[in-house]
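Novice: pasting the sequence and the predicted model now:
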Amino acid sequence: MKHSVQYEINRLVEKLTNEQLLDGSWNYPFETGITTDAYMIILLRTLEIDDEKLIQALVKRILSKQEENGVWKLFYDEEEGNLSETIVAYYALLYSGYLNENSMHLERPKQFILSNGGLEKGSMFLKIMLALTGQYPWPKRFPVPIETFLIPVSFPINFYDFSVYARANLTPIILLGNKKFQMKTDASPDLSNLYKQQRYEEDPIIEFNRKFEWQAFIKQLIQGLSSIVGKKDGLKKKSIEHAEQYMLTHLEPDGTFYSYFSSTFFMIFALMSIGYSKTHPTILKAVEGLKSMACEVEGELHIQYTTANVWNTSLIGYAMQEAGVSDEEEVIQRANNYLLTKQHYKFGDWVINNTNILPGGWGFSNINTINPDVDDTTASLRALLPMIMKHPQYLQVWNRGLHWTLSMQNEDGGWPAFERNVDKKLIRQLPVQGKELLLLDPSTADLTGRTLEFLCGSTNLNYDHPVIKRGIKWMENDQRKDGSWYGRWGICYIYGTWSALTGLRACGVSTQSNTIKKAVHWLESIQNDDGGWGESCYSDIYKRYIPLEESTLTHTAWALDSLIAVSSKPTRVIDHGIEYLIKNGNEQSWKTAYPKGQGMGRAFYIHYHSYRYIWPLLTLGHYKKKYL
């Protein structure tokens, strides 16, 4: 076993070393299906930007992802197909001009769309995109008035009570919805034959619970604001100006809005709705920013939702060091030097709910300068720790990152992704599609577990520190009855349980505690006969563990790393899992491309191309360090 483990570690280290970029980072793709590819075609055609080479490449990729039954899926085991993904693929292929509705590739998708309810049953974001490109009616009254932007921060509910992801996407959407902006071209397709029934002018697109009386609540606020600002027309003008400035002041250097594809896409149309021409420098730079997210996946061009260079680099650097690569090696030095350049020194929106702390976090992408997150910060600090211990001149980097991380703890004891205490009960009453993932940024087991693991494993904090005690208590309260934890940013319960167990053990929670024993029993009970583990994206949709019925390298590594953390010696379960990792390390199949991350159930899943190397390497390194 010892020889086999070391051989696989060496193989993974060599591969990662060879694929490092000159700047020290790793740019493995952040793959998210075909939605961004389709949106890019729609954007270029709507703006009448002549880039046929790009459009042709994206058409090729979209067609390559079409299933035998003619539909498109978000993940391999999605049973019939995904309606919204199929609609957007159909629309983009038509708009490209390289296919027509009688093309063999579009006949079966059309029937699938109609048999599953038509455009009316599409997702919220899809309907909004269709509305602004003239394929779907805006409601007569958009449910969120433009004046919402002016609600003061001091009010019980305000703009900054929504997650940063919600603000980034809803700011342009609210502006577009209130303007009822639509933009068509002579080349725009006609999708009216995809309506299952007659068009509904009153389709609200974003639905709110009438029992909550949202409209009445907003109306009273607007009346109050009007008495302060003056005439209602003046209030609307100020609201539009506020939305415009929010978008412009949150542009990244590459021109994208918050470095996200969706928010930038909607921002482009929102700015045009208030008078920007389609050739305005801000519009053109945003388009170029989106184009720069292109990467190659299996020989085809894919437009990423964002880039993942910082995340990849911090995780790879740490995993390599845990597997025995010295921080004096060139590959680690280059990675660490890259990470040092990516620490944030700008204040972002996070300061609204977290005052009196200096910037010091890290963001996810290489273009992110204003939106740090807890996960990337702790991951970067883990990777940098050996270097910082040897070179005191970098102590300020460490202190800023550590203090920022500590300051981000929520009042409930857990940690969020981006901003503190963005989890108001009032927001939870809004029945917006995917509200938990779109509107809120609550404490989660994956963020809290890994933050605890970092604090107890890489700093002098321990079980007795108040911050750690509160975090442990939150984790214990969040455990499911079966012993697992739900992981917000991965798939899903294996992921959350791995984060929780490694964090709790790092903090000194006894392996004999009921919390640990229940989790271990659950993990062991779901091991597959081949020694591995696998979990379906359906777990995210149904909020309960759904087995994939096949093992994956990443899920297996997460489960094993959990068990290694709580086992003083290797067990039969652990060794069987290690054998799976070694035997299948070179596997190329749908399982290696299966999503391991998620953004929003039924809408947004992520295939991290780096994960099949990172997590097996980390797990094998921990196995070697502890047992061999």
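Specialist: Great, that's in hand.
Novice: from here on, just use CA atoms for contacts and neighbour counts.
Specialist: Will do.
Novice: residues of stretch 403-414 that come out buried?
Specialist: For stretch 403-414, the buried set under the neighbour-count rule, 16 or more other C-alpha atoms under 10 Å, comprises 404-405, 407-410, 413-414.
Novice: and the closest residue to Pro204 other than its chain neighbours, how many neighbours does it have?
Specialist: Residue nearest to Pro204 in three dimensions, not counting chain neighbours: Pro139, with 5.4 Å by C-alpha to C-alpha, 6 or more residues apart in numbering. Burial of Pro139 is recorded as 18 neighbouring residues (other C-alpha atoms under 10 Å).
Novice: again, but for Gln197
Specialist: Here the count is done by other C-alpha under 10 Å, and Gln197 has 13 residues near it.
Novice: how close does it sit to Asn116?
Specialist: To Asn116, Gln197 is 12 Å away according to C-alpha to C-alpha, to the nearest Å.
Novice: ok so, going back, was I right about the residue nearest to Pro204 contacting Glu207?
Specialist: No: with the criterion set as C-alpha atoms under 8 Å, Pro139 and Glu207 do not qualify as a contacting pair; they are 10.9 Å apart.
Novice: in helices, which of the buried residues of stretch 403-414 appear?
Specialist: Using DSSP state H, the members of the buried residues of stretch 403-414 that fall in helices are 404-405, 407.
Novice: got another, please set it beside the one above:
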Amino acid sequence: MPNPSKNLIVLPSAQPEVSESYSATDQEIARAIARAQENLLRQQKPDGHWCGELIVDSTLCSDYILFMHWCREVDAQLQRRCIRHILKRQLPDGGWNIYHGGPSEINASVKAYFALKLAGCSADAPFMREARANIMRRGGIPQMNTFSKLYLALLGQFPWKYLPAIPVEMILLPSWAPFHIYKMSSWSRAMLMPLSIINHFKPTRILPGEKQLHELYPLGTEQADLRLPRSEKFWTWRNFFLRVDDCFKFLRPLRILPLRRRALEEAERWMLERIGEGSDGLAAVYPAMLNCLIALRALGYTKTNPVYAKAEKDFAELFVDNPEDFRIQPCLSPVWDTAISIISLAESGVSPEHPALQKAVDWLIGKEVRIRGDWAVNNPYPQASGWAFEYNNIYYPDTDDTGMVLMALRLVQPKDGESLNELFRRALGWQLSFQCRDGGWGAFDKNVTTPWLEDMPFADHNAILDPTCSDLTARTLELLGYIGFDRRAKCVRDAINYLIDTQDEDGSWYGRWGVNYIYGTWQVLRGLRAIGEDMTQDWILRGRDWLETCQNSDGSWGETCATYENPGAKGIGESTASQTAWAVMGICACGDLDRPSIQRGLRYLLRSQKPDGSWDEEQITGTGFPGVFYLKYDMYRQNFPLLALATYVNYRSGLGHRPSFYRCDR
């Protein structure tokens, strides 16, 4: 293993006016950086990439048990391991939550209870009675979201007539129609297309009485009105969509849906195209992949069919086969983890010619997406490029991964400078083409922001749109600043105005893809500094000041997923290494490195680093669907603290950031 400590830069002495009780010494930081570098290098895969685990709640194991029983193909050993996983996560109040330290949540709790019951756990067992009481206190099955109820319907535990129709004909709607599938977010599209097939066939399995869930309906299943509630006002988009839903349900038994067969064929073709070569499953993400398996079975694909066999194999790649605690990941994160690890190592002084970085960059370059995927419907940019989050997901590159990858590639000495320039021009043009009307960037699509779609009956997963967000916009600004853009570019001015418009009154910014306001605020401040904005402006310093107001007494920062539903809790939470790193970088971006908040934050990171160079972190700091699904990136506790220490060192040395091997020749 190469010795990364040889590549560390020399640290200048801290300013003498800093209190000794706060100041982190150069030697301490250098040693911490060396340990963190060595920790990352140890985890690099033989082909050059990194991929940490994505850790989530119990719902994935619960859903998988439901799926096995729906298929009538129960792997007894795998079921036992899933049950152990679920029981291990039951809370003292009997329920299950969707993030570490969070309260019991109705969807997670019902799914866990149902999975346990299907697996043979007695409803009279103490842990089942506690779970049942918790669920009933929360209103029972009627309070679940639409997607969760659909899984119950597949096993005969929720009436199909009360579920909103997901008409498969929507795939035939033209792009000029007020609604079509490409006006939804990519992840909603990937979930809903197989669900529309399932909704047509309604392939229901009948369970024996002892497996059913009648006890989770407060008013029983016969007399209860389980329809989705209408708005009190007569005219609202919600009421309009519910009336349209009633029309679909009226027409279905009359068999006067002339386009149904053609729509089913087109939906099947659409799905098969996206699970074939170049894809690790539909959108390479758990919910869509599971729905796809069910839809394929409903269409008549057998277990031995090559198409189904590939889909099943791709799905099994999400399993973490740990004998102590079997887990299922929502997706895999190699591109994201590799890009951040390269940046952290390079910014912390590892040579741009280091073999580990060279190998990592070669791996990333090989993952560029060169086909026009779903994004091309809303974005006419002619040249395909970009990177996806996962190993293979060619239809769904995204701007977040692309921005992070380009920031990594700029830091490493290219073997072929001309090839790098060509790749950068292509990928940068692709990234810039996604700037939306309001000046910001969304993740997977351009201008998928039609607000009335959020009132569609099947849109209660809180993610039907792909709106612009401050964190993605600021990350793109950061990239642009590093490669030579400044305020003279219209795209930069529009993005800065977007960030001004989206700042909260207290100075913070919302974080769409990380928890939460700490994540958003850090990324905005870092992006503004990189683009050359005057960091002494009042509106910018308000962001720094907000970060300082929520520093914990031990010098750290922490914030929970609860802030997505209760903004009053913003900036409050148990200490985490990743959020402390983000906050330190955000405050550093505003200058004055001797501020007590920075020094206390550094002290926390130095004090909490483990001997192996990593940091502990139980809390979830990644966001999937706000209010619905969160995930813990295991690499965040390892690469972001290193990047924070490197950022402080580089700013204090006057370097700012490492020079780029690519500069835009605008």
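Specialist: Arrived safely, thanks for sending. The structure displayed is predicted, hence computed values, not measured ones.
Novice: Three-state assignment for the residue nearest to Pro204 of the first structure, please.
Specialist: Going by DSSP: H, G, I helix; E, B strand; the rest coil, the secondary structure assigned to Pro139 of the first structure is coil.
Novice: now which residue in the second structure aligns to it?
Specialist: Counting by TM-score structural alignment, Pro139 of the first structure lines up with Lys161 in the second structure.
Novice: and Ile55 of the first structure, by the same measure?
Specialist: For Ile55 of the first structure, the aligned position in the second structure is Gln79, judged by TM-score structural alignment.
Novice: in TSV, list the ones in helices among the buried residues of stretch 403-414 of the first structure along with distance to Pro253 of the first structure.
Specialist: Listed next are those as TSV, based on distance: C-alpha to C-alpha, whole Å:
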residue	distance to Pro253 of the first structure
Trp404	23
Thr405	25
Ser407	27
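Novice: closest one of those to Glu550 of the first structure?
Specialist: Checking these against Glu550 of the first structure by C-alpha to C-alpha gives Thr405 as the nearest, at 36.7 Å.
Novice: the closest one corresponds to which position in the second structure?
Specialist: Per TM-score structural alignment, the equivalent position to Thr405 of the first structure in the second structure is Gln431.
Novice: contacts only, for the counterpart of Gly94 of the second structure in the first structure.
Specialist: By TM-score structural alignment, Gly94 of the second structure lines up with Gly70 in the first structure. Contact analysis of Gly70 of the first structure by C-alpha atoms under 8 Å, 6 or more residues apart in numbering lists 105-109.
Novice: can you flag which of the residues you listed belong to strands?
Specialist: Using DSSP state E, no member of the contacts of Gly70 of the first structure sits in strands.
Novice: return the members of those classed as buried.
Specialist: 105-106, 109.
Novice: now render these as a markdown table, adding distance to Tyr542 of the first structure.
Specialist: Rendered in a markdown table, the data for those read as follows (distance: C-alpha to C-alpha, whole Å):
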| residue | distance to Tyr542 of the first structure |
| --- | --- |
| His105 | 31 |
| Leu106 | 30 |
| Pro109 | 26 |
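Novice: with respect to Ser263 of the first structure, which of those residues is nearest?
Specialist: Using C-alpha to C-alpha, Pro109 is the member of these that lies nearest Ser263 of the first structure, at 27.4 Å.
Novice: how close does the equivalent of Tyr636 of the second structure over in the first structure get to Leu385 of the first structure?
Specialist: With TM-score structural alignment defining the correspondence, Tyr636 of the second structure maps onto Tyr611 in the first structure. Taken as C-alpha to C-alpha, the spacing of Tyr611 of the first structure relative to Leu385 of the first structure amounts to 22 Å.
Novice: next one: Val310 of the first structure
Specialist: The span separating Val310 of the first structure from Leu385 of the first structure equals 16 Å under the rule C-alpha to C-alpha.
Novice: which one of the two has more residues nearby?
Specialist: A direct count of neighbours by other C-alpha under 10 Å for Val310 of the first structure and Leu385 places Val310 higher, at 28 against 19.
Novice: which position in the second structure pairs with the more buried one?
Specialist: In the second structure, the residue paired with Val310 of the first structure is Val335, using TM-score structural alignment.
Novice: can you tell me the SS state at that match?
Specialist: Each residue gets one of three states, and Val335 of the second structure gets helix by three-state DSSP.
Novice: and for Gln393 of the first structure?
Specialist: In the three-state summary, Gln393 of the first structure is assigned as helix, counting by three-state DSSP.
Novice: now do the one 4 residues further on
Specialist: Using three-state DSSP, the three-state assignment for Val397 of the first structure comes out as helix.
Novice: ok, back up a step: residue contacts, the match of Tyr636 of the second structure?
Specialist: Counting by C-alpha under 8 Å, 6+ apart, Tyr611 of the first structure touches Thr554.
Novice: distance check, it against Phe217 of the first structure.
Specialist: For Tyr611 of the first structure, the distance to Phe217 of the first structure under the criterion C-alpha to C-alpha works out to 46 Å.
Novice: Thr451 of the first structure now?
Specialist: For Thr451 of the first structure, the distance to Phe217 of the first structure under the criterion C-alpha to C-alpha works out to 38 Å.
Novice: when the two are compared, which one has more neighbours?
Specialist: More crowded of Thr451 of the first structure and Phe217, by other C-alpha under 10 Å: Thr451, with 28 against 10.
Novice: pull out the buried positions in the strand or helix carrying that one.
Specialist: With elements delineated by DSSP states H and E, Thr451 of the first structure resides in helix 445-458, which encompasses its position. If you call a residue buried by 16+ other C-alpha under 10 Å, then helix 445-458 of the first structure has these buried ones: 445-457.
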